[in-house]
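Trainee: kindly return the folded structure for what I paste below:
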Amino acid sequence: MKQNENVIYLVDLFKGNDLEKGIGDEEGKLIFDKLVFFIDHKPQYKIFYISIKDVVFDASFAREALVRLAKHYRKKKGICLLDADMEMLRLNLLAPVLSLDQPMPYYSGGVFDHIKTDKIGVPSKTNLPIFKFVFDNGTTSASEVAEHFDHKVNNASTKLKSLYEEGFLLRTEDKSDSGGVEYQYYAIK
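Mentor: Down below sits the predicted model:
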């Protein structure tokens, strides 16, 4: 799943810019630009992993560098954090997730989750089972979701599109058997 060419180590960007900690908007914007440059030069990847191991940052930095990056690529590429073991860093990501209305997936100790509080930062209660289904199955279509949950295809399609629009899923276009377009959805994981 995670390959070195699409994994970015934030600590390396800090060292390359003489930063010890990510403090404030300006440092966040500096790192944002470096991350965009890296991602734009690797068009073959749809999901990028940013390791936050061995770094410290505040909420302003997190907003400008990490959450804004995920929002910048929303519906085009996925951003997922790795090594998000420090609760303090996850808390520093919470306010930016809320203010930018942008989901931020992460791994901590090999366990996947989203930066969240109550109903913010995660799929809605009605869409959560569909998100979990897509997460567990890799890629899926509206017809597969409809069959699994005993929904009508247009209802499943609406729910998948909502998860896509909200930044929880990515999608690719396929041709359906009928000759039309069918989307294949996959989780940012």
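Trainee: when you work out contacts or count neighbours from here on, use the C-alpha atoms and nothing else.
Mentor: Fine.
Trainee: next SSE after the helix ranked longest in the chain?
Mentor: What stands out as the longest helix in the chain, according to DSSP state H, is helix 24-40. Per DSSP states H and E, the first helix or strand lying C-terminal to helix 24-40 is strand 47-51.
Trainee: and the angle from that next one to helix 24-40?
Mentor: Per axes from the mean of the first three to the mean of the last three Cα atoms, to 10 degrees, the angle that strand 47-51 makes with helix 24-40 is 140 degrees.
Trainee: name the helices or strands packed onto the helix or strand following strand 47-51?
Mentor: Later in the chain than strand 47-51, the nearest helix or strand by DSSP H and E is helix 59-61. Here helix 59-61 touches helix 24-40, helix 87-100, going by 3 or more Cα pairs under 8 Å, 6 or more residues apart in numbering; DSSP states H and E.
Trainee: one more sequence to fold, the one below, so I can look at both together:
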Amino acid sequence: MVGDELRDEPFEPEVLSSDLVYEGRVWDVRSDRVRYGDGEIVRQYVDHTGAVAIVAIDDDARVLLIQQYRHPIRHRDWELPAGLLDIEGEEPLLAAQRELAEEADLEAAHWEPLVRTFATPGGSNEIVHFFLATGIAPLADAHAREEEEADIRVEWMPLTDAVDAVLGGRMHNALLAIGLLAAERRRAGE
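Mentor: As a prediction, the model looks like this:
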């Protein structure tokens, strides 16, 4: 296969059973028994609502990064503004606009889809919708933040420097890496 012929292929094996193992506040854990080939397999996975991530770039080609504490990795990592599709029926673009406002007190005049990705396909059905946001402006009112969001640090960094930090191993967030590389590639084609 070459170029545009190479793509993921949907595959729907027969699901013999699907049990809720854990019901969480945000996502659940399921255990599925699936007919596969001549036999059966059992797989546990996080049943996820999906998410959005925003690559916000200002008029000076700087990208918005946020830093917040993430307990599973015991780090305050650099990230893109992002959030869950946790409102029933909410379109990904509307969720992205909401998240940019909630996490950074910003709005954008222009939005375009950037890329979609499976976050961890071996352990979750989460799909992340990335958007490129430009024409950035501050909101009149700041949002109240709680828990990990209470001490979010916001930085604007030249896009090229942020990409260098990812490729140099100084920033490790997967969504950050995907979003920055996709945005840099998109902007190089302009």
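Trainee: got a TM-score for the two of them?
Mentor: Scored by TM-score structural alignment, normalised by the length of the first structure, the superposition of the two chains gives a TM-score of 0.26; 84 aligned residues with a Cα RMSD of 5.7 Å.
Trainee: residue 181 of the first structure is nearest to which of the helices and strands packed on helix 59-61 of the first structure?
Mentor: helix 24-40 (27.1 Å; Cα to Cα).
Trainee: check which helices and strands the closest one sits against.
Mentor: When contacts are defined as 3+ Cα pairs under 8 Å, 6+ apart, helix 24-40 of the first structure sits against helix 59-61, helix 68-72.
Trainee: buried deepest among the ones you listed, which one?
Mentor: Most buried of those, by mean neighbour count (mean count of other Cα atoms under 10 Å): helix 59-61, with a mean of 24.
Trainee: need the helices and strands packed on helix 59-61 of the first structure in TSV with distance to residue 72 of the first structure, can you?
Mentor: Compiled in TSV, those are given as follows (distance: least, Cα to Cα, whole Å):
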stretch	distance to residue 72 of the first structure
helix 24-40	9
helix 87-100	11
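Trainee: quick one: the ones you listed as TSV, columns for distance to residue 60 of the first structure and mean neighbour count too.
Mentor: Converted to TSV, those look like this (distance: least, Cα to Cα, whole Å; neighbours: other Cα atoms under 10 Å):
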stretch	distance to residue 60 of the first structure	mean neighbour count
helix 24-40	5	17
helix 87-100	8	17
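Trainee: show me where the second structure has its strands.
Mentor: Using DSSP state E, the strands of the second structure run over 15-23, 28-36, 39-47, 51-56, 62-70, 75-79, 82-84, 106-118, 127-138, 153-158.
Trainee: the longest one - contacts with which helices or strands?
Mentor: In this case it means strand 106-118 of the second structure. Using 3+ Cα pairs under 8 Å, 6+ apart: strand 106-118 of the second structure touches helix 92-104, strand 127-138, helix 174-188.
Trainee: number of residues surrounding residue 153 of the second structure?
Mentor: Residue neighbour count, defined by other Cα atoms under 10 Å, stands at 15 for residue 153 of the second structure.
Trainee: now do it against residue 68 of the second structure, distance only.
Mentor: Going from residue 153 of the second structure to residue 68 of the second structure by Cα to Cα, to the nearest Å gives 7 Å.
Trainee: quick revisit: do you know which of the helices and strands packed on helix 24-40 of the first structure lies nearest residue 143 of the first structure?
Mentor: Of all these, helix 68-72 comes closest under Cα to Cα, at 28.3 Å.
Trainee: now do the closest one: which elements does it pack against?
Mentor: Secondary-structure packing of helix 68-72 of the first structure (3+ Cα pairs under 8 Å, 6+ apart): helix 24-40, strand 78-82.
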